[in-house]
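> could you look at this predicted model? Sequence included:
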Amino acid sequence: MQIKPLEQQDWSAWQAIYEEAFPIAERFDFEELVNLTHENAKIHLSKLVENDQLVGLLCHVDLSDQKGFILYFATQAQQRGRGLGGKALAAMKELYPAGFILESELTETTAENETQRQARFRFYERNGVKASDTISHNMGGDFHLMRSTTDIDSNHYLEAIDMFGIVAKLSKVESK
């Protein structure tokens, strides 16, 4: 699996995956994302490539000390279940060896997609991306902050989302 910069000829394929994978409430306008990458060299739109074929997308932020934030990550719907997501996470760990942080929808809810939320959460955990003790409330949703190492934390997350103009309220996970 390779992470490569998004090229203009791939915009429509990237955008199709993006719109299929993320609900409107959690999406930026595609052109706004492109503009953000032009305004801030730390923000990247990338494609996930396997066997010279675009199989997924990544929107990510470079932070200091080889750390990063993953805003959007998805594989094409018809490519799911083939181990590509695990390969993509391994590539992200190479890209950000000191750690990356991402959001995963809150689980144990009454949401219509609760089964999918739990599956995504377990997928991240199986691939070494563990839940932190922090929940982010932003863009109308609630998200577990998950990270690939303990060297990255909610302060890195807040630094990254600020680049997108996202405002979040953070809370600690309640003990059971």
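Yep, that arrived. This structure is a prediction, so every number in the text was calculated from the model and none was measured. Residues are numbered from 1 along each chain as shown.
> C-alpha only now, for contacts and for neighbours.
Fine.
> didn't Thr149 look like it was pressed against Tyr96?
No: with contact defined as CA atoms under 8 Å, Thr149 and Tyr96 do not form a contacting pair (9.9 Å).
> give me the contacts around the longest strand seen in the chain.
Across the chain, the longest stretch assigned as strand under DSSP state E is strand 53-63. With contact meaning CA atoms under 8 Å, 6 or more residues apart in numbering, strand 53-63 is reached by 14, 17-18, 42-49, 68-76, 79, 156, 160.
> list the buried residues in it.
Buried residues in strand 53-63, counting neighbours by 16 or more other CA atoms under 10 Å, are found at 54-63.
> take this one as well and set it beside the first:
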Amino acid sequence: MHFLPITEPHPYLNTIQTWYEDSFPVDERRDFADLVTLLPCPDMHLCALLDTPHQLVGFIIYWQWSDILFVEHFAIDPTKRGQQFGQQALEQLVRMAYTYLILEVERPEDELSQRRVRFYERQGFTLNLFDYFQPPYQLGNTPIPMRLMSTPAITNHEDFERFSQLIKTQVYERFYRR
């Protein structure tokens, strides 16, 4: 598994856009044109996931700060799911330098969201039970009830609040159009 950083317009972006828009509801993602404007952002990483030097199998968008790596979006080509590409990508992320690796998941209230949580748990993540709401991508929209998963587990509420605030200000509110 190879992570190919995309920091400027690239031919893979057309396929990534399709997977991005098909995999995430409109209120749980940015407009893709807005995402493309963030490519030069030094703390945001959009990576094409390649199985062979030129075989695109997915993408991941993550933010990296001093001790935290936050996965904003992660998807595998629907025709390649079940072939362990997601597991391989997460294994590579886990080997990166950070104190906490954090991602958002829908609350496990139906079979699909429960399966997603179990997938991440098999990769070593813990479902943190503190209340969390994904901030809206557009100013004025409603936050979405979710959960944070992390490795290692976030065990105290102070750290959870600090991480939640960092994500809110650096991933969401920082890019609101006024």
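On my side now, so go ahead. All of these numbers come straight from a predicted model, not from anything done at the bench.
> out of the contacts of strand 53-63 of the first structure, list just those in strands.
Those of the contacts of strand 53-63 of the first structure lying in strands (DSSP E): 43-49, 68-75.
> out of the residues you listed, which one sits closest to Leu6 of the first structure?
Closest approach between these and Leu6 of the first structure, by CA to CA: Ser46, at 4.6 Å.
> the second structure: which residue goes with that closest one?
Taking TM-score structural alignment, Ser46 of the first structure has Cys47 as its aligned residue in the second structure.
> how about that match, what does it touch?
3-6, 59-61.
> list the contacts for the nearest residue to it once chain neighbours are set aside?
Excluding the flanking residues, the one nearest Cys47 of the second structure by CA to CA, 6 or more residues apart in numbering is Pro5, at 4.3 Å. By CA under 8 Å, 6+ apart, the contact list for Pro5 of the second structure reads 45-48.
> Serialize these to JSON lines and add fields for distance to Pro145 of the second structure.
Compiled in JSON lines, the contacts of Pro5 of the second structure are given as follows (distance: CA to CA, whole Å):
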{"residue": "His45", "distance to Pro145 of the second structure": "25"}
{"residue": "Leu46", "distance to Pro145 of the second structure": "25"}
{"residue": "Cys47", "distance to Pro145 of the second structure": "27"}
{"residue": "Ala48", "distance to Pro145 of the second structure": "28"}
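> most widely separated two among these?
His45 and Ala48 (9.8 Å).
> hey, what's in contact with both of these two?
5-6, 60.
> and those residues, which is closest to Gly86 of the second structure?
Once CA to CA is applied, the member of those that ends up nearest Gly86 of the second structure is Ile60, at 9.8 Å.
> spell out for me which residue occupies the centre of the second structure.
Nearest residue to the geometric centre of the second structure (CA atoms, centre = their mean): Glu72, 2.4 Å.
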